[in-house]
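1. Please work out how this folds:
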Amino acid sequence: MNVFPDFGGVGGADDLRAIVGALLTFVLIIAVLMLIVCAIVWAISSANGNYQAATKARTGLFVAVGAAALAGAGVAWMNFLLNVGTRL
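-> Okay, the predicted model is just below:
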């Protein structure tokens, strides 16, 4: 038995999946770039004793990790909603 969601049951599900996939890819790329930049700034500012910049960079790093986690959870949320939509 092959178990797979029926994406044909929801009108425009293929378009929705393509749009959300593109947006989540964009968010993940920006989050990874922000993570790299914030980690570098945190390291440099900590080494030079600029603790105010280090604190802001550390906050940016945590925000970037949170954004990446939320973008990853967005895929599961979209799949859940499409699955619910086929049952209505």
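2. going forward, measure contacts between C-alpha atoms and count neighbours the same way
-> Noted.
3. element containing the spatially most central residue of the chain, please.
-> When Cα atoms, centre = their mean is applied to the chain, the residue found nearest the centroid is residue 71 (2.1 Å). Here residue 71, judged by DSSP states H and E, is contained in helix 51-87.
4. before we move on, the earlier item: go ahead and confirm the residue nearest to the centre of the chain touches residue 30.
-> No: look at residue 71 against residue 30 with Cα atoms under 8 Å: they stay out of range, at 11.0 Å.
5. ok, the closest residue to residue 41 other than its chain neighbours - contacts?
-> Nearest residue to residue 41 in three dimensions, chain neighbours excluded: residue 57, at 6.1 Å (Cα to Cα, 6 or more residues apart in numbering). Residues near residue 57 by Cα atoms under 8 Å, 6 or more residues apart in numbering: 38, 39, 41, 42.
6. want to put them side by side, so please do this one too:
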Amino acid sequence: MLVFDGLLDLAYDPGVTPREGGLPGLDVLKQVMGSINLFGIIAVVGALAVSALVWAWGHHSGGHQAEATGKKGTVVAAGCALLLGAANGIVAFFSALGTQVQ
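-> This is a model prediction of the structure:
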């Protein structure tokens, strides 16, 4: 740790900030990430449907293990859908935290 004028310097800012236009292919990378996010959302819709069917089948057939597994799958799929849908906003929120001036 470095000490300057009696104050403890805990962090060093190297001065590197994200910027567009630094490398070629950024537009293609954005399109690829958007497509991967779309495929993930489509897969989560399928997982949610299958989990809900397993939950209903387990409930109506008396299969307590199938019912519990269906419930767990439904909650996990719903959480994944929430995270995939909010991914861009989450990254934007946390990346902006470092740029706030006190």
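7. TM-score of the superposition?
-> Remark: TM-score between the superposed chains equals 0.73 [TM-score structural alignment, normalised by the length of the first structure]; 77 aligned residues with a Cα RMSD of 2.5 Å.
8. Just the buried positions in the helix holding residue 71 of the first structure, please.
-> Buried residues in helix 51-87 of the first structure, counting neighbours by 16 or more other Cα atoms under 10 Å, are found at 53-54, 57-58, 60-61, 63-65, 67-68, 71, 82-83.
9. Tell me the one of those nearest residue 21 of the first structure?
-> Using Cα to Cα, residue 71 is the member of those that sits closest to residue 21 of the first structure, with 9.8 Å.
10. Where does residue 3 of the second structure sit: helix, strand or coil?
-> In three-state terms, and counting by DSSP: H, G, I helix; E, B strand; the rest coil, residue 3 of the second structure is strand.
11. Please list all residues in contact with it.
-> Going by Cα under 8 Å, 6+ apart, the list of residues near residue 3 of the second structure reads residue 9.
12. swap in residue 13 of the first structure?
-> 7, 82.
13. Would you mind measuring from it to residue 53 of the first structure?
-> 44 Å (Cα to Cα, to the nearest Å).
14. again, but for residue 71 of the first structure
-> 27 Å.
15. swap in residue 62 of the first structure?
-> As judged by Cα to Cα, residue 62 of the first structure and residue 53 of the first structure stand 14 Å apart.
16. distance from the helix or strand containing residue 29 of the second structure to the first structure after superposition?
-> If you go by DSSP H and E, residue 29 of the second structure is part of helix 26-61. Its aligned residues in the first structure lie a mean 0.8 Å from helix 26-61 of the second structure after superposition (mean Cα distance after the TM-score superposition for the first structure).
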